[in-house]
Structure formats: C-alpha cells, structure tokens
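1. okay, predicted coordinates and the sequence, questions at the end:
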Amino acid sequence: MPEETEAASNSGSMDDKPGSSSAVAANSSVDVMVEAKKLIGAGNRHLVMGDVVSAVNVFQEACGMLAERYGDTADECGEAFFLCGKSLLELARIENTVLGNALEGVPEESSEEGAEGEKPDSSKFESADNLDDDDDDDDDDDDDEGEGTAEEKESEEEVGNLQLAWEMLEVAKVIYKRKENKEDQLMAAQAYLKLGEVGAESGNYSAAVEDFQDCLSLQLKHLPPHSRLLAETHYQLGMTYCYTGQYSQAIQHYSNSVKVIESRLAMLQEVIDKAEGEDAAKEEKTELEELMQLLPDIAEKVEDAKESQRTASSASVAIQQTLAGASTSSASSSAFAENGGTSAFGASPVPVRSAADGTSSKSASDISHLVRKKRKTEDSPLKDTDAKKAKQETALNGSGDSDPASNGNGVQEKEAQEASC
C-alpha cells in the first residue's frame, strides 16, 4: 500500500512538470504562433521593399505552420492566408507584365524558323531501319508511359499564382466573415476587394463586380464616408464596368470615388488648419498632397468613360441605321420582283396576239418550234431522190395544197424560218 501511494504521488508530480505532454503542447502552440508572427513581420518588410517573391515564400511558410497546428480554417490562420494571397496576386501581376514585355517585338515567324532550323538535326539520329523492330516498340512504349506520367505530374503540380491567390483569399474571407466585430468585418471586406482584383486580372469580370459589391457593402456599413478604402473600391468598380462596356455604371462609381476623395481632402484640410506649429499634422499634409495628385487622374477616368459612352452610342446608332437600310433595300427589291413589268428589275412579258389574228401563238423569244422543225428536216431519213420527187409533185400540183388555210400556214412557216436566220 505505501508503494502504491508513493507511485500515485509520483505520477501526479510528473503531470505537473513542465516536460509533460500538455505542457509541451501548450508551449509548442505558443512557439508556433510566435514563429508565425516573426515570419509575417518579415514578409511585410519584403513587401515594403518590393521583394514580392521573398514575401510569398515567407508567408507560405507561415501558412503551413499555422494550418498544421490549428487547421486550415482556424482563426489564427486568417492574417497569414490573407497576406499570402495578396502577395501571390502581386506576383502574378509582375509575371504577366514581364511576359507581356517579353512578347513585344517578337516576330510570329520566329517559332517557324526555329522549327525549320531544327529539321537538319534530325539527320544526326540513326534511321529506324537500322534498329530492331521489337526493341524499338518496347522503347517507344516505355517512353510513352514515362512521358504520360511526367505530363500528369506536371499538370497536377502546375497551379497558377492567380489560382493560389484566389484559394488563399477565399479561406481568409471565410475566416474573417464569420466573426462579427468591426475589425474582422473590415478584413473580410479587404479579402473581397482582393478577390475582385483576382477576378479582374483573370478576365472574370462578372465575379469581380460581385466581389467588389460585397466589399463595398461591408465598407459602407463600418467606414466613415471620407475613407480612402471606399474611394478605392469605387475606383475598382469603375474600371471593371469599363472593361465590360457598362459606361453608365463606370461613370457613377468613378464620380463616387471623386466625391469620397473630395470629402477626405476637406477633412484633412480641417485637421491641418486646427494644428498648431509647422511640425504638426505631418501625416495629414502628406496624405493631402497624395490625394491632390490622385484626384486629376480619377477625373480623367470619368471623362474617358463619358467619351467611350458617346462613342459606343454613336456606333450603336450607326449599326441600327445600317441594318434598317439593309432591310429597306431588301424589301424594295422584293417589291420590284413582285411588280414585274413596272421596273427594269422585273422581266416584262412580250404581248402575243392570238392565232385568230393570223400570228403565231408562241412567244417571240421562244424559238424552240423552229429548232424542232429544222432538226426534223436535217434528221429526216428521206434520201435525196425522195426529196426531189416531193419537190416535183409539189411543182406539178401548184401550191401543193388547195386549202388556202394550209397555204397560209406554209407562208408563215417560211417567214418564220427567214426571220430566224
């Protein structure tokens, strides 16, 4: 019994020691958070210095540590995920800019020339006729399998920075939005803002507008009317609406951005006027100068949007007039075709007198009966002697027919044949 009591007391003392499992877990949690805070601070410094690549690496390391310790959607991961997504967005923009500059001035035929230049190198390889067919087939199969595996791995590993940025910002948005305090709600608004920028950068303007609108609704709820964040969101909405050709909405948001900046300038000027001493209100003076330089640029955006709206309206009117003119001309041409003899576009019929008037009942343009008669004469199976006999009989009988009507028809046929010749 005394031994059991001593063992129990020893076990209790072991639980209370700093080296126990619970104490180690608590200490490790504190250590992870402290280390993550250090990494986040280093990443922010890299962003200030413009070293976006280093910032992304540091933020990703912090995200991995926090996610492993607390879980992907834990509250502790919000800041790291947001900053990592923001940095990835900046990195994607830099890469797109560099790629665009690199492609400028490159002729399209360069790839074709390169392909042609590579053709002579193929002669250096051995011909397939000199190789064993069985071995060649086996090697081809192995190569195909190896290439397929490599391509599958590359497709799995290749994820663009914009996609990664969207994933990070989406998680950060979920983390911040579920908390109801003002600070976290404003961070959710910033996550929406960056998500909108990701959508605009990738060309998904409808999603970008939706994210910007969600950001604006949260900001209007928690920010004063002269906040620069409101001006930025209105500006982003104006640009996105311009991309989609919705110039009325673009002008509205650009104008709202100008109004916010003007109210901000008035507030800053009031603070500066109340300050005493030359060194007072330095930050306000610096911000005032920045906004004074920014305001003309936004005003120019408003004028550009108005000009684009006028141009689009004029183009729309011109297109409608062109389509209306085309439909009118098609309708008039069909009317000409229906009216027949009233226009040069229709075929005017030739008036033909009836057989009672002593003329042919066939149209003047129809010479098929003459062709048939001539064909019969040419293709007649009678010999020359038969033809001579027929002529002699005709000469002996006079007109060849005592019927005057038949004589008249013969004259008409002769006249018609002469006319056709």
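-> Here it is on my side, so go on.

2. could you use CA atoms for every contact and neighbour count after this?
-> Fine.

3. for the stretch 151-300 of the chain, what spans make up the strands?
-> Under the criterion DSSP state E, counting those that start in this stretch, strands are not mapped anywhere in the stretch 151-300 of the chain.

4. the helix or strand hosting Gly114: how far from the chain's middle?
-> In the assignment (DSSP states H and E), Gly114 maps to helix 109-118. Computed by CA atoms, centre = their mean, to the nearest Å, the chain-centroid distance of helix 109-118 equals 30 Å.

5. buried set for that helix?
-> Of the residues in helix 109-118, none has enough neighbours to count as buried (16 or more other CA atoms under 10 Å).

6. tell me what that helix is packed against?
-> Packing contacts for helix 109-118, counted by 3 or more CA pairs under 8 Å, 6 or more residues apart in numbering; DSSP states H and E, involve no helix or strand.

7. which strands or helices does the strand or helix carrying Ala326 pack on?
-> Ala326 is located in helix 282-339, with elements delineated by DSSP H and E. Where contact means 3+ CA pairs under 8 Å, 6+ apart, helix 282-339 is packed against helix 247-274.

8. so what does the helix it packs on touch, helix or strand wise?
-> Judged by 3+ CA pairs under 8 Å, 6+ apart, helix 247-274 is in contact with helix 228-243, helix 282-339.

9. which parts of the stretch 101-250 of the chain are helices?
-> 109-118, 133-157, 161-177, 182-202, 205-222, 228-243, 247-274 (DSSP state H, counting those that start in this stretch).

10. who touches the helix or strand following the helix holding Ala326?
-> Per DSSP H and E, helix 282-339 leads on to helix 368-378 as the next helix or strand towards the C-terminus. Defining contact as CA atoms under 8 Å, 6 or more residues apart in numbering, one finds that helix 368-378 is touched by 416-417, 420.

11. so which of the residues you listed sit within helices?
-> Within the contacts of helix 368-378, residues falling in helices by DSSP state H are 416-417, 420.

12. and those residues, which is closest to Ile40?
-> Among the ones in helices among the contacts of helix 368-378, Ser420 lies closest to Ile40 (CA to CA), at 104.3 Å.

13. tally of neighbours for Asn418?
-> In this structure residue 418 is Glu, not Asn. The number of residues packed near Glu418 is 9, by other CA atoms under 10 Å.

14. what about versus this one:
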Amino acid sequence: MEVETKSGNAGQEATKKEEAFTHLAQGKRHLLVKDYSEAVASFASACQLLSQLYGELANECGEAYFNYGIALLELARTESDVLGIEGEGEESQDSDGDDEGEDEKEEENTADGEINHVENGKGNEHGSNEKEKNATEAEPKNINERNGTKDSKGEGKDNSTENVEDEDDISNLRLAWEMLELAKVIFRRQAEGNKQINLKLAEVHLKLGEVGLESETYVQAIEDMKICLEIRTQNLDKHDRSIAETHYQLGMAYSLVSDFDEAIGQLTLAHMLLEKRIEYLQEKGKQSSANSEENENPFYTIEGEITEITALLPEVKEKINDTKDLKEKTKTALMAGLDAKKEIAASSESEQGASSGSSGAFIVSLQPESDSKPVSDISHLVRKKRKLEPNSSEEKCSKHPCPEGSKLE
C-alpha cells in the first residue's frame, strides 16, 4: 500500500510539474505577442503550481516569478494608457450632454458599464459583452491564485465597485512589485559565481526600476537601476546594448526628479555606447563572424542590429536636446519667480515705509517734552521696529519636489 501511495504521489507531482512548465511556456508565448492578459493568467497558474511543488522561495520558482512580474507590469501600463485616453472622452461627453442624459448615465454607470466605455470608446453598453466579461474575470482570478484561493468566474464579476479600473491598475503594479521582489531574492541567492544568474538579477532590478517609475517612486527606481547598471557593467562588454539601455533608463528617471545635469550625462553615455556598438558590429561584420550570444537568436543578423541602432541614435539625441531645453526653461522659470518675489517684497517695503512715516509722526507728537533724545533719533527707532516685520525680501525660490507618493498601495 505504501509503495502504491508513494508512486501515486510521484505521479501527481510529475503531472503538476508538467502542467506548470506548460503554463510557463504558454505565458512566454503570450508575452511575446503582447497578449498580456493571457500571459498573466498563464504565469499565475505556473507560479501557483511551482510554489506548491517546491516551496514559495525555491530556485525553481524564480523564472516564473520574474516573467509574471513583467506581464503584470505591461498589463498595468496598457490599462493605464487606455484609461487615460477614455477619461478625456468621457469628460467631453459629459460637457456636451443635457441634464437628462447625465441623470441616465449616472443611473446606468455601473462597474460593467465603465469597462465597456474603456474598451469601446463609446457609450454603447451592449456592444462588447464578451470583452467586458474577459476584462472583469481576468484580474480577480489572477489575484486569487496568488493568494491561494479559488473563486468562481461569477464571483469575480459580482465583486465590482466604483472606479474598478483604477483599483485593478494599482493591484497589478503592487503584485508586479511583489513578484519581482521574490525573483530578486531567489536570483540573488544563486548569483555568486554565475554570470547568467547575475544578468537575470540585473534584469529584475531594471524591471523594479520601471515599476518605480510607473508608481512615481522615482528615488527607489533610480537606486534599482543603478544596481542593474553595476551588475551589467561587471558582466558584459562595454559596448553591449544592455548597458546603453540602462544608461538611457537612468537618464529618464533623473529627468523626472529634475536632476537635469545627471539626466543629460546618462543620456549622453547611452548615445556614445550605441555609437561604439555600431563600430564594434561593423568590425565584426568584416570578419564575417558572430559571437555565440548573437547566434542564440535564429533571426539575428549584424546588419539588422546596425540598422536598429542607427534608427535609435536620432531619438536619443533628440531626448538629450529636449532635456537641455527643459533645463533652461526650468532655470528661467525659477529666476522669473525669484524676481517676482523680490518685486513683491520691495513693493511691500515701500508701502510699509509710507505707513511707518505717518505713524512715526504720531509717535513723535506723543513724546514728553522731558525726553532728552532728538526727534530724528526717535524716527530712527521707528524704522528699526518696521524692519522687524515678518515680511522678508530674502525668501529663496526652491524647486518643487517631485511627488513620491506611491501608487502601489
């Protein structure tokens, strides 16, 4: 009996393992074709099965967590873009409609109706029931799988609330961060002396940085990207495109915190490394050979990569010029604000000076005749009191700090 039980358990484990890796392969395929909803569903199933088989922090789960985090991040970006566009359309419809139409819209504006507006860009609530059903079912199912629960599709749809799109977007970013953090822990444990795992760890930090940019936690995003750059610099050639990509991402992150000098520096480094990459590829093409890493992609050609990088260079250069222009505009605005404050302070001082002069005469008239100090000394004392007024002309104009309120929660 024990032998049969053990063999039965082994068979179940083998079946679960095969199913998990099937879901993982399907998720990668969906991710490749940018079908992020299906990718999220497949990776969620793979993560659940692998964590049951090996444990939540097992080495076997690292790849699944990493891909699941990427899929969630891309899904959150897609939903954020769609909601941003539709938000403008709904405002215009509200402004053009009459009062009666607005009342009807408020009565029918359930969570299902909102999803219809997002998907169709129209007010037709009956034309996209299938898309609506998929959108409402996908997110709760994935989150429930992560939490180890199994709700039915109907239950997932019934738990609708107002502003459901925003809540799903926040939960996707939050869950993406959690999965990437788990992947980071697993890869860091395996990274010592392993170049491939180190490069995976660098990718995890880069994606964590991208999550930080999406959630507006810019300082943490910069720190994660710095770690990515350090790992890639230690494990890759200087002309590798991945290093240039990291410099570019860092430049964008620094520009969001108004550190324009550092942003320009990072973007310039990215441009320079891409130029070096072209030179390297041209030399490599003359030798009619490609390294083993490049041969891993069956569709790769040196000429194709040179064409891609050549097309990227003007975009990077334009971004550098835009950042320089933004720096000058910001500096001009700050100087204008400082000058305006000085003018206001000077005007305030002149008004206070006029009022102090009249009050000074009043004070002089009330001074007793026995006072030994001359009138001019008394007016001098009055001016000293005026200088103690709280209005000061030495206020400094500071930059508005970049908001760091996290959208993850």
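-> Arrived safely. In this text the structure is predicted, and so the values were computed from the model without any measurement.

15. superposed, what's their TM-score?
-> Between these two chains, after superposing, the TM-score reads 0.65 (TM-score structural alignment, normalised by the length of the second structure); 299 aligned residues with a CA RMSD of 3.4 Å.

16. reformat the helices of the stretch 101-250 of the first structure as JSON lines; add distance to Val34 of the first structure.
-> Rendered in JSON lines, the data for the helices of the stretch 101-250 of the first structure read as follows (distance: least, CA to CA, whole Å):
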{"stretch": "helix 109-118", "distance to Val34 of the first structure": "52"}
{"stretch": "helix 133-157", "distance to Val34 of the first structure": "31"}
{"stretch": "helix 161-177", "distance to Val34 of the first structure": "20"}
{"stretch": "helix 182-202", "distance to Val34 of the first structure": "21"}
{"stretch": "helix 205-222", "distance to Val34 of the first structure": "31"}
{"stretch": "helix 228-243", "distance to Val34 of the first structure": "30"}
{"stretch": "helix 247-274", "distance to Val34 of the first structure": "38"}
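
17. out of the ones you listed, which is closest to Lys37 of the first structure?
-> The nearest among these, by CA to CA, is helix 161-177 at 16.4 Å.

18. map Gln417 of the first structure onto the second structure.
-> Taking TM-score structural alignment, Gln417 of the first structure has no aligned residue in the second structure.

19. ok, the residue lying closest to Gln417 of the first structure once chain neighbours are set aside to Ala416 of the first structure distance?
-> Among residues not flanking Gln417 of the first structure along the chain, Leu370 sits closest, at 7.0 Å (CA to CA, 6 or more residues apart in numbering). Distance, Leu370 of the first structure to Ala416 of the first structure, by CA to CA, to the nearest Å: 8 Å.

20. what's the answer for Ala165 of the first structure, then?
-> Ala165 of the first structure sits 92 Å away from Ala416 of the first structure, taking CA to CA as the criterion.

21. what angle separates the helix holding Ala326 of the first structure from helix 228-243?
-> Helix 282-339 of the first structure and helix 228-243 are oriented at 20 degrees to each other (axes from the mean of the first three to the mean of the last three CA atoms, to 10 degrees).

22. with the second structure overlaid, how far apart is helix 282-339 of the first structure on average?
-> Its matched residues in the second structure lie on average 1.3 Å from helix 282-339 of the first structure after superposition (mean CA distance after the TM-score superposition for the first structure).

23. how far does that helix sit from the chain's center?
-> How far helix 282-339 of the first structure lies from its chain's middle: 21 Å, per CA atoms, centre = their mean.

24. who has more neighbours, Ala165 and Ala416 of the first structure?
-> A count of neighbours by other CA under 10 Å puts Ala165 above the other of Ala165 of the first structure and Ala416, at 25 against 14.

25. quick one: residues contacting the aligned partner of the more buried one in the second structure.
-> The alignment partner of Ala165 of the first structure in the second structure, by TM-score structural alignment, is Ala176. Residues near Ala176 of the second structure by CA under 8 Å, 6+ apart: 68-73, 211.

26. narrow the residues you listed to those in strands?
-> Using DSSP state E, the subset of those located in strands is empty.

27. Tyr218 of the second structure: which of the residues you listed is nearest?
-> Relative to Tyr218 of the second structure, the closest of these is Val211; by CA to CA it sits at 9.5 Å.

28. residues contacting the alignment partner in the first structure of Leu201 of the second structure?
-> Using TM-score structural alignment, the partner of Leu201 of the second structure in the first structure is Ala188. Contact analysis of Ala188 of the first structure by CA under 8 Å, 6+ apart lists 172-174, 176-177, 215.

29. and Leu206 of the second structure, how many neighbours?
-> With neighbours defined by other CA under 10 Å, the count for Leu206 of the second structure comes to 25.

30. in which helix or strand does the corresponding residue of the first structure for Ala25 of the second structure reside?
-> Matched by TM-score structural alignment, Ala25 of the second structure corresponds to Gly41 in the first structure. Assigned by DSSP H and E, Gly41 of the first structure belongs to helix 21-49.

31. for the residue nearest the centre of the second structure, which residues are in contact?
-> The centroid of the second structure falls nearest to Glu214 when counting by CA atoms, centre = their mean (1.7 Å). If you count contacts by CA under 8 Å, 6+ apart, Glu214 of the second structure has them with Arg77.

32. about what we covered before: by contact count, what packs against the helix holding Gly41 of the first structure?
-> Against helix 21-49 of the first structure (3+ CA pairs under 8 Å, 6+ apart) you get helix 52-70.
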